[in-house]
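> Sequence first, predicted model second:
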Amino acid sequence: MKKSPSILFLITLLCFSCSKAPQRENIDFEAWGKYWFQGKAEISSFDLSQYRYGEERTGEAVLIFVTEDFSRSKQVKLDDPNAAGKDKVAVLKMNQTRDFVTGIYPYHMMLSAFTPTKEKAQGLKFTASVQEWCGQTFTQLNKSGEQSYTGKLFSYFEKEGDAALSVTGLAEDDLWNLIRISPSEIPIGGVQVFPSLFYQRTTHEPLKAEEAFIRVHDISNNRKQLELTYGSGLRVLKIDFEKDFPHEIMAWEEIQTKSNGQQEITKAKRKAIKVIDYWKQNKVEDEFLRQELKLNF
């Protein structure tokens, strides 16, 4: 017997309801949305001390957080969210840039992370690019399962070439967005984590997850610190953030231990913050805003 269109629609709707992703709990999204859904981005600038080639480099980092309507199927920003239907998912996007100089030539690094805001799910997509005078690389990971990712690395290095990637676990780069969504969403204790795409690019190590330990603890009356320690002991990430909403990120530290026991410590400390629709501030007369953000690069 042929089902009528209305019955087919009800069956489809019922199946969607049954498979609907679990929602994040204990978050007042009405209050959350007054900050994050106001049609602006939060931009923070940081003084950066970045280790590269065994030496400490002085530079600048920028964190940009903004909400977007994302496509579940294509994992890109939607051009027409109103027409996307169930394909639309709200995400918090972090863009992180780092600029510094190594000797005569500059480094420009950028990382993006896209994490669902209301749906209790891991990040959907992570990308990283590095440009310097020797060449450039680009890495992209797309979520392909509940905790699994597939992607590609495009590099000017012969041994890396155009390589396919696959990894299962929690992305270190997801933690920045989880802090901003709600620190209660940070998984505590032993977790399978794969390191930042920035770390992978600067070490050229294969991307793989390992057992790591995550804790969040008070460091002052107003601040908390997320501390991620990998079981291998080769990497520690510490992110300092405000206890109160919207949990602004104030500083971070990355400790890399070399095979000879030497430690290389990369640090960043915030110097300015601004909430603004920066994509509209693109005229010459808007360049004074860079001074307000204390941007030098």
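Everything's here; your move.
> C-alpha only now, for contacts and for neighbours.
Fine.
> Now do the buried residues in the helix or strand containing Thr137.
Counting by DSSP states H and E, the element that carries Thr137 is strand 135-143. Across strand 135-143, burial judged by 16 or more other CA atoms under 10 Å covers 136-143.
> next, the one to line up against it:
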Amino acid sequence: MKQTITKNFLLLVLALAIVFAFAMRATIFQQPAAQTAKPAEKPSPDFAAYWFAGKAELNHYKLQQAQYGVLNPGEAVLIFVTEDFRTDTQVKSESEPGSRTTSRANAVPVLKTNISRTFVTGIYDYSLFTSVFTPINNPSFPNTLKVSTSAQEWCGHSYLQVNYQNSGYRVVGKSYFEKEVNEDYVVEKAILEDELWNRIRINPDKLPTGDIRLIPGTASARLRHKTLEPLAATAKLDDYEGVLFPGKFLKSYTVQYPTDDRTLMIVFERAFPHRIVGWEETYPSKDALLTSRAVLTKTIQNDYWNHNQPADSTLRAELMK
């Protein structure tokens, strides 16, 4: 026995060392991964009470939308809601809260913007729908993860999707129009214009100001048949002094694109929850410099996904007043 121990002394010492290392979590296999997610910042009590109460905020706007060199009447609906969003596949996590599935493990809370714009041009309709998914105060995922926009009108329809990928954004598009029929390209990382709505709702004090670079809005790009790319812009945050939008103690966030001859202004309430009371977008349409404008008419909070029966049309009538 003594002879056996002597012959295998080094092996025994090595085995004991490995066992000790695992016990102390000291091996390279046991070390915390370099990319371990950092904990998200805890939202304020007011933010949590408003945004995690199981309801969405629904806003209806009277819209005047520039297209074909004129302003066209329509309406817009702006929806904000929180949900758990997968960072790997960049889709909504549909696993039950508390489950240990891959879906839930790879999910982070996001604030989602849905913007629906509908308007009429002469005899036919236009409909645009944009969704934006922005993680809420998560240092491991500081960038908006995804934007998608679809556009439908009587000539045809198109779809554009932007995904955060490898420290940049991949843009994929399909369209009825020849020049946009099959798009697939990558742009460098920059702030997305489409995420500004979420940034206002999360914390308007952190909006970027001064000389910045932005990727213009996807709906505007589709209406004007523009390729997405980061552009130089100037942004400023001011008190709103006008009278076109409802409410008191309003702020305005204005973005100017000097190389694109385009300006966007979003007007919102200074106090939490920083409700967006309207916006203006100015750019050339045919030979005219026109300003599209959306003015808030109604806001309600509602778990709209549970109200999809004919009897629930009364809720729609309330919103669309």
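Nice, thanks for sending it over. From a predicted model like this one, the values you see are computed outputs, not experimental measurements.
> helices and strands around the strand holding Thr137 of structure 1, which ones?
The helices and strands touching strand 135-143 of structure 1, judged by 3 or more CA pairs under 8 Å, 6 or more residues apart in numbering; DSSP states H and E, are strand 125-132, strand 148-154.
> For structure 1, which segments are assigned as helices?
5-18, 29-36, 175-181, 197-203, 288-292 (DSSP state H).
> For those, state which one has the densest average packing.
Across the helices of structure 1, the average number of neighbours (mean count of other CA atoms under 10 Å) peaks for helix 175-181, which reaches a mean of 22.
> residues in structure 2 aligned with that one?
Using TM-score structural alignment, helix 175-181 of structure 1 corresponds to residues 196-202 of structure 2.
> ok, average deviation of the matching stretch from structure 1?
With mean CA distance after the TM-score superposition for structure 1, stretch 196-202 of structure 2 departs from structure 1 by a mean of 0.3 Å once superposed.
> Show me what that stretch is in contact with.
111-113, 134, 136, 206-207, 273-275 (CA atoms under 8 Å, 6 or more residues apart in numbering).
> ditto for stretch 277-284 of structure 2
61, 69, 245-247, 261-269, 289-296.
> one more time with 6 Å, if that's ok
Contacts to stretch 277-284 of structure 2, defined as CA atoms under 6 Å, 6 or more residues apart in numbering, come from residues 262-268, 289-296.
> how near is Glu292 of structure 1 to Leu48 of structure 1?
Taking CA to CA, to the nearest Å as the measure, Glu292 of structure 1 falls 18 Å from Leu48 of structure 1.
> what residue of structure 2 matches up with Leu237 of structure 1?
So, by TM-score structural alignment, Leu237 of structure 1 is matched to Leu264.
> which residues in the stretch 101-250 of structure 2 form strands?
107-121, 124-135, 146-153, 156-165, 168-175, 182-188, 191-192, 210-215, 231-239, 250-257 (DSSP state E, counting those that start in this stretch).
> Using the aligned residues only, give the average distance of the second one to structure 1.
Which is strand 124-135 of structure 2. Using mean CA distance after the TM-score superposition for structure 1, the mean distance for strand 124-135 of structure 2 is 0.6 Å.
> What is that strand packed up against?
Judged by 3 or more CA pairs under 6 Å, 6 or more residues apart in numbering; DSSP states H and E, strand 124-135 of structure 2 is in contact with strand 107-121, strand 146-153.
> quick one, which of the ones you listed is nearest to Asp238 of structure 2?
strand 107-121 (23.0 Å; CA to CA).
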